[in-house]
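Enquirer: Using only what follows, build the 3D model:
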Amino acid sequence: MSSPAIKLLTASVVLCFGCASFAANQTINTDLVVVGAGSAGLSAAVQGAELGKKVVLLEKNPYVGGNSQHAEGLFAVDSEWNRLRSDPLTRQQAYEAFIKKQNHLVDPYKNKDFVEGSGENISWLASHGIEFEVRRETPDKDNTWHIIKNYKGTNHGAGLIKGMKDAADKLGVTTMVSTPATDLITKDGKVVGVVAKDAKGNTYTINSKAVILASGSFGDDPQKVKEWGHRDPEGWKSSVPINKTGDGIVMATKIGAERGPVSFIGHLGTEGKGIKFLSNLYAVSWQPFNLWVNSDGQRFTDESTSNAFSEAANGIYAQHDHYGWAIFDTNTIDYCMTKGIDSGIGVLVPVGTQLKNLQQDIKDALAVDSDGFKEADSIAELAKKINVPAKNLEATVAEYNKTCELQHDPMFLKDRRYLKPINGKKYYALKLKSYFFSAYGGLVTNRQHQVLDTHHKPIPGLYAAGLEVSNMVGPTYPDFFSGHAFGFASYSGRHAAINAAETMK
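Expert: Reported below is the predicted structural model:
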């Protein structure tokens, strides 16, 4: 497969990396280059190595993992784990529901392949020592969420990354961190490698038979969020900034790749002085029993939309200046502290978590006069503090309380389980904003995960996987099937490697 000289060179890369810098303008020869070491890139690297290919894995950050480190579980249906639970959802039902709910604005073939192969993909990951369990995230979602339960004492996305990195190391994958790819190398219209540059300024020409782009999407570049995603980056912010700036997409379009539609894995949340991410006070912003109002002091949606976090982000973003307020009272605080929350933030803050520190969080936010949280003795006073018309807010609260009394919401048809009146001793407002975990999309690929050019033809030698791939989701991320992005990242990385290896025969 490789000459002794190439084997020696590759071995020297493994031995020397981390202990001494390479000489400037180093040349490396390999079979497969994978750009990006998140779950898509690591899955591609491991699968490629299992198929007997020499693999070089590049990562621009000083660590592997990407967004996947912060993920929790992968989508799968009809998996062995589903079978043992007698979960009723079938692959055909999942596929049909997904296509319809995405308004057919997706690639039917790649989505069909993904749904059909999702269970096998979990089994492949499990064969590397990763343990799973299936959970249902909210009442609105199906049993597709395969949580990483454990890998050598580490769980969730970090466990999968650790497991795949261990597998890559055992298989002899050459991993180079702090070494982003900067350009694709082409010859006679075919991609034959990449140019990379490390943090010390050393440049590498890496010759290969195929390249898989798996560097994530572009969400940490506000200008691309505005130009490619058509969103105001001030009102639509990245909540997990890890230096994802669309590098793979840019490199591919430089050589004639077609840039495809993009989406976002949106979610609701809050911010402001004295409010910490994932704190008890932050968790209140996700609760379906709050009353949501916009800057006019009027309701704008069924607040239990918070159970579908990506849809909730859309509803908030659609308001003037892209924000709203969650209104609640002392009864809500008591409920959250004693009964626990109704809507979890994934498995990081699970359903039923008792917010024991909520009173202290409130005190901390009030002590710094937080711009994102206000307290008042009356609705009129609260309206003044959040700068909404008092008459409107008083009317909205009165109408909402009547709705709660009747246990019927004629305007938005909110689930009556979440209809709780706002009539406590004190009143509170928590600012609602729209965020996203990651952008999704950028490059158009075919069923074999080959990147397509502007004439919709495959670019030989170039593949893409994970969140760089367009047309896997529509304008709104499908969180009704939990773990879709994480699942597709691993699945597409593997299958891009399988297809790339097949062309090398």
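
Enquirer: CA only for contacts and neighbour counts going forward, please
Expert: Fine.

Enquirer: Which parts of the stretch 201-350 of the chain are helices?
Expert: Counting by DSSP state H, counting those that start in this stretch, the segments of the stretch 201-350 of the chain that form helices are 222-227, 247-254, 280-284, 309-317, 330-338.

Enquirer: For the comparison step, fold the sequence that follows:
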Amino acid sequence: MKKLSIILFSVMLTLSLLVTPAGAAVMSLEAGTYSGNGEGMNGTIEVKVTVAKDEITNIEVVSENETDGMTDAVFEKIPEDILAYQSLAVDAVSGATFASKGLLAAVTDALKKAGADVDFLKNKKIEKKAAKKIEDRTTNVVVIGGGNAGLAAAVTASDQGADVILLEKMPMLGGNSIRAGGAYNAVDPERQKEQGIEDSVERHFYHTYTGGDKEGKIKLIYTLVDNANKGIDWLESMGMGFEDEIFTVLGALWPRSHAPSEPVGNGFINTMRDQAEKNGVEILLNTKAEELITEDGRVVGVKASTEDGNFEIRASQGVVMAAGGFAANVEMRKKYNPLLDEKTKTTNHPGATGDGIVMAEKVDADLVGMEYIQSLPLGDPKTGSLKGWAGMSVENYIFVNKNGERFVSESDRRDVMTNALIDQPDSFMYIVCDAHSMPAGSKNSFNETIEELVAKGKTLKAMTIKGLAEKMNVDPEAFAQTIEKYNKAVETGDDEFGKTLFDKKLNKPPYYASPRVPTAHHTMGGIKINSDTQVIDTDGNVIPGFFAAGEVTGGIHGTNRLGGNALPDTIVFGRIAGEAVVKNSPAEIK
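Expert: Model prediction:
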């Protein structure tokens, strides 16, 4: 178990003012403390709920195994709201639906034991305060978005002496960055040399440029690949750790992917959040940027809203847009690629809805490559999530369809692999690996042990190839021939599908198979920028005071993003934006 957390919330007398009179009259409970359980994303959530005769007085989260950073707000806000409103009709936390449902189920379980009228509590209306005008603010720099790019910009600008306010519409920092597997591509002579890997900035440029069908802007690509390793140095200087072993994440085309020491994207977010707080950056969660403020053609601030009201922030230096992409916005996806409709799930967090692109368009920013939306062949069949599968480096797993056969090179481009998967029966496959890739106790890129994956039914396990075929419900003979052919290709380097990256044969039990489907993943298009992250308008001119970084921008990856290139994109251009917003400002920092 990841951790045991004890979180206590007590009802203060003033909170009783928020309870509707009907609620006070109907509530009838057997005073005492009761235990309850519910199922979250990663296991059981256990609570203890204390009640008096006519109110819920305390909620204690005894244990949970959800993802740090992504679900912290669940265990703060939901108990707080239940106590404040004396109701179970409270909102789930955006971006953490499964954890929210699991916690509410656990509290409901406990309240049933206390004799509560659960149906009443679930349907009890909550009377919230009407929104009001909040006092306007002034600062040097406003950053919109609390993922990697936004935090990198905020830290860098504050390092330059700027006063920075960061707005994040979700209840937690991280965006898509914290959901990522953590793979970070960079040419790293010191680490790569230890493994006998030859690489160069020029080779990384070539892979990125040609991997995007030469549609990416040359200067932007070179800026990315030339500064990627400097981004690692910068993160390490703030205390973030990276593993020494270089690997090849799916679709990276070359072994230059770095794994963070802290699971998934947590290390990036935690490291930069801590530094931002040390630098005095003011981080406003649950605060949505609604509209950019312009004067005489210059972006000078932001109109924002919270649950409590609306306000403006004036930024003397400028605004950095880092609000992410739009893969979670079905209508926007369909506008640019009609094939990615409601039937296609997404790996993205629910806040990735393209708000920043819409705001930028309204101040005449140009857009580029909006039709280039990347799907992955790695989605959970039920949720679309990237989590839940066994296998690490491309060299040590294969893709197998419902006929027990391979159908594509596992070292190919992501769009090639996804399109090949779409053409398979039911657009469904298994990722197959063995104990070479996932020895006992090992974890995947999402901090899930192989034992947990098997126990949850996310991954099938067998001690023989035939036994695995039976669990996969594929033809055992066809599957055995597939494994035999692949192992022969590992020996000779001559693969029928053109795979070029190999390590070990698939011959070490136990064997594993994880079901996967296509899922919408990364939007390569967005706001047009130059290599200084200045936003370009539809006439080709710089928009003064306006900068952008991360997935909200376009023009870097072309038609297809290499696996492992997203995180360096956010760090490299986030840092540039944080420096540029200060350097290019007409106002002096006070």
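
Enquirer: Could you report the TM-score for this superposition?
Expert: Taking TM-score structural alignment, normalised by the length of structure 1 as the basis, the two superposed chains have a TM-score of 0.73; 442 aligned residues with a C-alpha RMSD of 4.4 Å.

Enquirer: Mean neighbour count added to the helices of the stretch 201-350 of structure 1, as JSON lines?
Expert: Below are the helices of the stretch 201-350 of structure 1 laid out as JSON lines (neighbours: other C-alpha atoms under 10 Å):
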{"stretch": "helix 222-227", "mean neighbour count": "17"}
{"stretch": "helix 247-254", "mean neighbour count": "21"}
{"stretch": "helix 280-284", "mean neighbour count": "24"}
{"stretch": "helix 309-317", "mean neighbour count": "24"}
{"stretch": "helix 330-338", "mean neighbour count": "18"}
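
Enquirer: For residue 163 of structure 1, find the nearest of those.
Expert: Residue 163 of structure 1 sits nearest to helix 247-254 of all those, at 24.6 Å, using C-alpha to C-alpha.

Enquirer: Provide the aligned range in structure 2 for the closest one.
Expert: Counting by TM-score structural alignment, helix 247-254 of structure 1 lines up with residues 355-362 of structure 2.

Enquirer: And the helices of the stretch 201-350 of structure 1: which comes nearest residue 15 of structure 1?
Expert: Among the helices of the stretch 201-350 of structure 1, helix 247-254 comes nearest to residue 15 of structure 1, with 27.4 Å by C-alpha to C-alpha.

Enquirer: By how much does that closest one deviate from structure 2 on average?
Expert: Taking mean C-alpha distance after the TM-score superposition for structure 1, the mean distance separating helix 247-254 of structure 1 from the aligned residues in structure 2 is 0.5 Å.

Enquirer: Could you list the residues in contact with that helix?
Expert: 35, 182-184, 213-218, 259, 442-443, 468 (C-alpha atoms under 8 Å, 6 or more residues apart in numbering).

Enquirer: who wins for neighbours among the residues you listed?
Expert: Within the contacts of helix 247-254 of structure 1, most neighbours by other C-alpha atoms under 10 Å means residue 216, with 35 neighbours.

Enquirer: give the contact list for that residue.
Expert: Contacts for residue 216 of structure 1 (C-alpha under 8 Å, 6+ apart) come out as 36, 38, 66-67, 244, 246, 248, 466-468.

Enquirer: ok, now how distant is it from residue 175 of structure 1?
Expert: Distance, residue 216 of structure 1 to residue 175 of structure 1, by C-alpha to C-alpha, to the nearest Å: 17 Å.

Enquirer: One more: residue 290 of structure 1?
Expert: Distance of residue 290 of structure 1 to residue 175 of structure 1, given as C-alpha to C-alpha: 47 Å.

Enquirer: Between the two, which has more neighbouring residues?
Expert: More crowded of residue 290 of structure 1 and residue 175, by other C-alpha under 10 Å: residue 290, with 26 against 23.

Enquirer: Distance check, that one against residue 319 of structure 1.
Expert: 17 Å.

Enquirer: And for residue 75 of structure 1?
Expert: Distance from residue 75 of structure 1 to residue 319 of structure 1, counting by C-alpha to C-alpha: 31 Å.

Enquirer: neighbour-wise, which of those two wins?
Expert: The residue with more neighbours, out of residue 75 of structure 1 and residue 319, is residue 75; 26 against 16, by other C-alpha under 10 Å.

Enquirer: Just tell me what that one corresponds to in structure 2.
Expert: Checking TM-score structural alignment: residue 75 of structure 1 goes with residue 185.
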